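In: pasting the sequence and the predicted model now:
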Amino acid sequence: MTYRILVCDDDREIARAIGIYLRSSGYEAVEAHDGTEALELCRTQTFHLLILDIMMPGLDGIQTTEILRRTHNIPVIMLSAKSEDIDKIDGLTAGADDYMTKPFQPAELIARVKSQLRRYTSLGGMHQTPTAAVYRTGELVIDDASKTVTVDGDPVNLTPREYGILLFLTQHAGQVFSISQIYEAVWQEPAYNSENTVAVHIRRIREKIEINPKEPKYLKVVWGIGYKMEKLHPKQLG
């Protein structure tokens, strides 16, 4: 199978160069040059990953990702000329799965693309496993065969990374994991400065599964240690 990747950057030379890197690594690459064009392409074509610049005229990368997340859960790698943590946090909060600062090495970009596609194919629903288990805590149910999540019977739309975190913690409900342990289990790479990345994803998950994210019933922080998924029976939820 050949993966199709959409590259969106208003700098046409950068978009073209990234497309060349991707094609030389065996991927199919399509180029867009603003957020509106990228969203239209996603509406009419199938892509497995989006590489998206933050700073673009019209719809910027943050706005484009927020709109995309209403209907698509494909991985998004965000690019920026800025290296400040606040820009990275804004990107992740909008729904991006990874963030790279320009300039970057082509080999690193390809490595991150491979990592995101690996997670997407295993957690994002591309390849369904009929024998996969169903995990439940309280009224939160994860069907790992269909890669679906429901709370009180209502579907929850998660990105592949969010799904990976939720699945990992639910599989080990009641156990406490450090941020580094969560990162290494879900990202499948060594944890390095992963605190903000994990915290932003946890916050987004809470916003989707909790009635009151500030007083969570499911995904709880254990101060000074990390996070855990509460092990609940359905009747424990009022």
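Out: It's in.
In: every contact and neighbour count from this point should use C-alpha atoms.
Out: Fine.
In: mind checking the longest helix of the chain?
Out: Counting residues, the longest helix found in the chain (DSSP state H) is helix 106-123.
In: buried sites along it?
Out: Buried residues in helix 106-123, counting neighbours by 16 or more other CA atoms under 10 Å, are found at 109-110, 112-113, 116-117, 119-120, 122-123.
In: reformat those into CSV and put distance to residue 4 next to each item.
Out: Shown next, in CSV, are the buried residues of helix 106-123 (distance: CA to CA, whole Å):
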residue, distance to residue 4
109, 15
110, 13
112, 15
113, 11
116, 13
117, 10
119, 15
120, 13
122, 17
123, 18
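In: just give me the closest of those to residue 2.
Out: Of all the buried residues of helix 106-123, the one with the least separation from residue 2 (CA to CA) is residue 117, at 11.3 Å.
In: strands along the chain, start to end?
Out: Here the chain has its strands, by DSSP state E, at 4-8, 28-32, 49-53, 76-80, 98-101, 134-137, 140-143, 148-151, 154-156, 176-177, 219-222, 226-229.
In: in a markdown table: these, plus distance to residue 164 and mean neighbour count.
Out: Shown next, in a markdown table, are the strands of the chain (distance: least, CA to CA, whole Å; neighbours: other CA atoms under 10 Å):
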| stretch | distance to residue 164 | mean neighbour count |
| --- | --- | --- |
| strand 4-8 | 21 | 24 |
| strand 28-32 | 26 | 20 |
| strand 49-53 | 17 | 26 |
| strand 76-80 | 15 | 23 |
| strand 98-101 | 14 | 19 |
| strand 134-137 | 13 | 18 |
| strand 140-143 | 11 | 20 |
| strand 148-151 | 11 | 18 |
| strand 154-156 | 14 | 14 |
| strand 176-177 | 14 | 18 |
| strand 219-222 | 14 | 17 |
| strand 226-229 | 13 | 21 |
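In: second structure follows, compare the two:
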Amino acid sequence: MAAVPLRALVVEDESALADLVAGYLVKDGYEVEVAHDGEDAVERARTLDPDVVVLDIGLPGIDGIEVCRRLRTFSDCYVVMLTARAEEVDTLVGLSVGADDYMTKPFSPRELVARLRAMMRRPRLDASDAASAEAPTLTVGDLEIDAPAREARLGGELVPLTRTEFDILAVLAEHPARVLTRANLLVEVWGGDWVGDEHLVDVHVRHVRQKLGDSAERQRYVRTVRGVGYRIGTGADT
């Protein structure tokens, strides 16, 4: 039985670039749709239910940041944002609304495809998978991390983590006595063949902390080991 092809939505107002990216994805086996503005992108995403969205930040009408924010109300697809500006604010704002990765123009379509391949190899468990899985719930103070169900609860309340944020938290919790470097986390979460800026890890860790009520000064759940990396906390106030 043939495998169901992955679905991709390319959102880019430059037609030539959109067609170029779409062509590379089609060659890699994706079913691809293209949108050239934000409103159309959101509507197509509702219909297509894509596995991944390649999303330009600088769109006419509603921009890529707002598109990503709306996507996250109904989809947990992977989102790779494209930006023509390398300023950190674009990166941080884009990732803060639930993007998983970003690329700065000009970029290599081959590198984009390679990153997507690494993303698609990450697990995506549905409810039936979760019901049959035997992995235990990981507990850190009043934080519970249910890896099979891909849910985190703090004091019994569901924490709205993106897929990448959950993966980082789960990997840290699986190694409670170990400090994980950025390189360790990139291998565990993004895959060993991922190529990009390793400071992407710091951005996602910052968002995990915010959603858990942590801060740089009050690190109960995700703690920084200066000069080394990150480790899971105990959940106790420090």
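Out: Sure thing, it's come through. Here the structure is a predicted model, which is why all the values come from computation and not from measurement.
In: how about the residue sitting nearest the centre point of the second structure: what's its closest non-neighbour residue?
Out: Nearest to the mean C-alpha position of the second structure, by CA atoms, centre = their mean, lies residue 100 at 2.8 Å. Excluding its sequence neighbours, the residue lying closest to residue 100 of the second structure (CA to CA, 6 or more residues apart in numbering) is residue 79, at 5.4 Å.
In: OK, contacts around that neighbour?
Out: By CA atoms under 8 Å, 6 or more residues apart in numbering, the contact set of residue 79 of the second structure is 52-55, 68, 98-101.
In: contacts only, for residue 14 of the second structure.
Out: By CA under 8 Å, 6+ apart, residue 14 of the second structure lies in contact with residue 36.
In: so what does it match up with in the first structure?
Out: Mapped onto the first structure by TM-score structural alignment, residue 14 of the second structure lines up with residue 11.
In: one more: residue 168 of the second structure?
Out: Residue pairing (TM-score structural alignment): residue 168 of the second structure is matched to residue 165 of the first structure.
In: before we move on, what about residue 5 of the second structure?
Out: Under the alignment (TM-score structural alignment), residue 5 of the second structure maps onto residue 2 of the first structure.
In: its match and residue 189 of the first structure, how far apart?
Out: Residue 2 of the first structure sits 24 Å away from residue 189 of the first structure, taking CA to CA, to the nearest Å as the criterion.
In: any chance of the strands of the first structure in CSV, plus distance to residue 195 of the first structure?
Out: Formatted as CSV, the strands of the first structure follow (distance: least, CA to CA, whole Å):
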stretch, distance to residue 195 of the first structure
strand 4-8, 28
strand 28-32, 32
strand 49-53, 23
strand 76-80, 18
strand 98-101, 14
strand 134-137, 26
strand 140-143, 25
strand 148-151, 25
strand 154-156, 24
strand 176-177, 13
strand 219-222, 13
strand 226-229, 10
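In: quick one: closest of these to residue 70 of the first structure.
Out: Between residue 70 of the first structure and the strands of the first structure, the tightest spacing by CA to CA is seen for strand 154-156, at 11.4 Å.
In: follow-up on the earlier one: gap between the residue nearest to the centre of the second structure and residue 82 of the second structure?
Out: When distance is defined by CA to CA, residue 100 of the second structure is 11 Å away from residue 82 of the second structure.
In: map residue 226 of the second structure onto the first structure.
Out: Using TM-score structural alignment, residue 226 of the second structure pairs with residue 223 in the first structure.
In: how many residues are close by its match?
Out: Residue 223 of the first structure has 7 neighbours, counted by other CA atoms under 10 Å.
In: ok, back up a step: and the residue nearest to the centre of the second structure, what does it touch?
Out: The contact partners of residue 100 of the second structure, by CA under 8 Å, 6+ apart, come to 78-80, 164.
In: pick the one among those residues closest to residue 87 of the second structure.
Out: Nearest to residue 87 of the second structure among the contacts of residue 100 of the second structure: residue 80, at 16.5 Å, using CA to CA.
In: ok, now which ones touch the closest one?
Out: Contact partners of residue 80 of the second structure, counting by CA under 8 Å, 6+ apart, are 52-55, 99-103.
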